[in-house]
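Student: fold the stuff below for me.
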Amino acid sequence: MTDPSYTDLRRYNQTIAALHADPDVTGDLLLVGMWLARATILRDPPEGENGWSVEAAARDLYPVATRPAMNSFGQWTAQETRPDVWRVHDVLTKDIRRYDLWADQPGGKRGHTVCGAKTPRKPRCGKTVTVATTLTDPATGRRRMVGACRRHTDWWQEQTRANREACASVEIPRPPANAGGALARHISLDWPALWQGLDPKWVPPPEVDGWERPALRLVVSSASPSQPMVAGGPPRPRFALIDGALS
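Tutor: As a prediction, this is how the structure comes out:
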């Protein structure tokens, strides 16, 4: 491995700082992001024939993992495995660019749905719900949870019926992505290929203004600092799922 250039080191430091400053990049996602920054910018470890593998990241980040296993007597015991490939796999899967129903809800979490019926004194009831469902916006495809307490089930049924009729007469578009893609904001990789490898059913979701698809950033070659390589030149680095690595 050749020594990194000053430009590479500066870009690496800037990427690490940006990862730490991003509120969406924390915990294991931050660790994996720092590993990818080192690999793609400093080429440490060097890129293999098929890119970098999930197993290579796991060897550095989680070299020893303890998982439950059943022995020949039917007893559960702790079994040591090396390395914890599934942990890296799960981290990357949760960061796939996608539409997440719960990101559209108040608080962005499950369990925040309250009765939405209007009362004479309040714009919404606010009591604990006994029934709940999702309503789809026929114009955008986005969904929101709507629930009702025991007193307002008639209102909830009317909301559900009206939404079903509104959606039946139009073609519902795919909702725009509102979750995932945090690492793609900072690291240049062939992310669509990686996301499809993690989830074969994944297709690029629609995007809204304010989120740019990842593009190859400016890279100055250490062999020729005066000649930059930009998008349209060499292909993006690859982070590959190697067959058999998750078995």
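Student: only C-alpha atoms for contact and neighbour calcs from this point on.
Tutor: OK.
Student: ranges for the helices of this protein?
Tutor: 6-21, 27-42, 54-61, 85-94, 153-168, 191-198 (DSSP state H).
Student: what sits against Arg143?
Tutor: Counting by C-alpha atoms under 8 Å, 6 or more residues apart in numbering, Arg143 touches Leu101, Asp104, Thr134, Leu135, Thr136, Asp137.
Student: picking that back up, format the helices of the chain as a markdown table; extra columns: mean neighbour count.
Tutor: Below are these laid out as a markdown table (neighbours: other C-alpha atoms under 10 Å):
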| stretch | mean neighbour count |
| --- | --- |
| helix 6-21 | 16 |
| helix 27-42 | 20 |
| helix 54-61 | 19 |
| helix 85-94 | 18 |
| helix 153-168 | 15 |
| helix 191-198 | 18 |
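Student: one step back: list buried residues within the contacts of Arg143.
Tutor: By neighbour count, with 16 or more other C-alpha atoms under 10 Å, the contacts of Arg143 hold Leu101, Asp104, Leu135, Thr136, Asp137 as buried.
Student: you'd agree Gly126 is up against Gly116?
Tutor: Yes. Checked against C-alpha atoms under 8 Å, the pair Gly126 and Gly116 is within contact range at 6.3 Å.
Student: save the helices of the chain as a markdown table, and put in distance to Pro228 too.
Tutor: Shown next, in a markdown table, are the helices of the chain (distance: least, C-alpha to C-alpha, whole Å):
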| stretch | distance to Pro228 |
| --- | --- |
| helix 6-21 | 11 |
| helix 27-42 | 14 |
| helix 54-61 | 28 |
| helix 85-94 | 30 |
| helix 153-168 | 51 |
| helix 191-198 | 22 |
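Student: this one as well, want them side by side:
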Amino acid sequence: MAEQSTDLKAIMRRDERHRKMLNDPDLTGDLLLFALGLDEVIATRQAQGRKTSGKSWMTAITRLVSGDEGYRRYWAKHVVERDVPRYEPSKSRGRGCIAPMIRREGLCGQPGSTHVLDLDPMTGEGAEGYLCARHRGLEAKYLALKRQWHANGEPSPSANTGGVLRRYFNADWDGIYRWASPWREPLEGGREATPPRPTLRLIQGEGEVSS
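Tutor: Have a look, this model is predicted:
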């Protein structure tokens, strides 16, 4: 009876984890498919008394989600690589020129063609932007900031993207991330959790579906 109670608690915990995964706006597409596959592989191996260690579980996940371990052989590795905790500069919301105007307040705003990175050489924080043909000469300023950042040892702020998988699974994620992306060192932190999607509730009778 105690064993059945333990099994029921484990099933309930797993069901709750699945609900959180499916309602996590940061966990979508292949990343969600990978997470659900990993959860199933862990549960199956635990039921069989086997450890989830080494890299064989990556093959098991690929086989589970595709039916063929040879299909998209490096799919699982690529999914993990895209989840490496890292810092990414804020993206430009358009291609308007970011050069400050002299005779009026604000930015130029004309269509830009030259991509630049406005980088803080002391912290590594940055924001992408564009310069129009008229203000292309300002590109030298941003290149100088990048050279200064290199001279300062390339400081990096905390991660602001990636790290979603380690919200749900305890593992040596630093080691796993290094395996998936040897050229990039996983940073502390990760993408700040987005509030879960609103849940829909079905009202019986003449009511409506509402959040």
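Student: just the TM-score for the two chains, thanks.
Tutor: The TM-score (TM-score structural alignment, normalised by the length of the second structure) is 0.72; 187 aligned residues with a C-alpha RMSD of 3.1 Å.
Student: who's in contact with the residue nearest the centre of the second structure?
Tutor: With distances taken as C-alpha atoms, centre = their mean, Gly162 lies nearest the centre of the second structure, 2.9 Å away. Residues in contact with Gly162 of the second structure (C-alpha under 8 Å, 6+ apart) are Arg82, Asp83, Val84, Pro85, Arg86, Gly190, Arg191.
Student: tell me, how many residues neighbour the corresponding residue of the first structure for the fifth one?
Tutor: So that's Arg86 of the second structure. Here Arg86 of the second structure is matched to Arg98 in the first structure, going by TM-score structural alignment. Residues lying near Arg98 of the first structure (other C-alpha atoms under 10 Å) number 20.
Student: state the distance from Asp26 of the second structure to Val80 of the second structure.
Tutor: To Val80 of the second structure, Asp26 of the second structure is 14 Å away according to C-alpha to C-alpha, to the nearest Å.
Student: what of Cys132 of the second structure?
Tutor: Here the criterion is C-alpha to C-alpha. By it, Cys132 of the second structure lies 37 Å from Val80 of the second structure.
Student: ok, Arg73 of the second structure next?
Tutor: 13 Å.
Student: same thing with Ser56 of the second structure?
Tutor: As for Ser56 of the second structure, its distance to Val80 of the second structure is 15 Å (criterion: C-alpha to C-alpha).
Student: how about Arg63 of the second structure?
Tutor: Distance, Arg63 of the second structure to Val80 of the second structure, using C-alpha to C-alpha: 16 Å.
Student: cool, and Leu143 of the second structure?
Tutor: Distance of Leu143 of the second structure to Val80 of the second structure, given as C-alpha to C-alpha: 32 Å.
Student: same thing with Ile42 of the second structure?
Tutor: According to C-alpha to C-alpha, Ile42 of the second structure stands 17 Å off from Val80 of the second structure.
Student: quick revisit: overlap between the contacts of Gly162 of the second structure and the first structure?
Tutor: Retained in the first structure (both residues aligned by TM-score structural alignment, their matches' C-alpha atoms under 8 Å) from the contacts of Gly162 of the second structure: Arg82, Asp83, Val84, Pro85, Arg86.
Student: wait, the third one touches Pro186, no?
Tutor: Yes. With contact defined as C-alpha under 8 Å, Val84 of the second structure and Pro186 form a contacting pair (5.9 Å).
Student: what is in contact with those two at once?
Tutor: Contact criterion C-alpha under 8 Å, 6+ apart; residues shared by Val84 of the second structure and Pro186: Tyr177.
Student: just send the contacts of Gly162 of the second structure back as CSV, with distance to Ser181 of the second structure too.
Tutor: Shown next, in CSV, are those (distance: C-alpha to C-alpha, whole Å):
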residue, distance to Ser181 of the second structure
Arg82, 9
Asp83, 10
Val84, 8
Pro85, 11
Arg86, 11
Gly190, 16
Arg191, 18
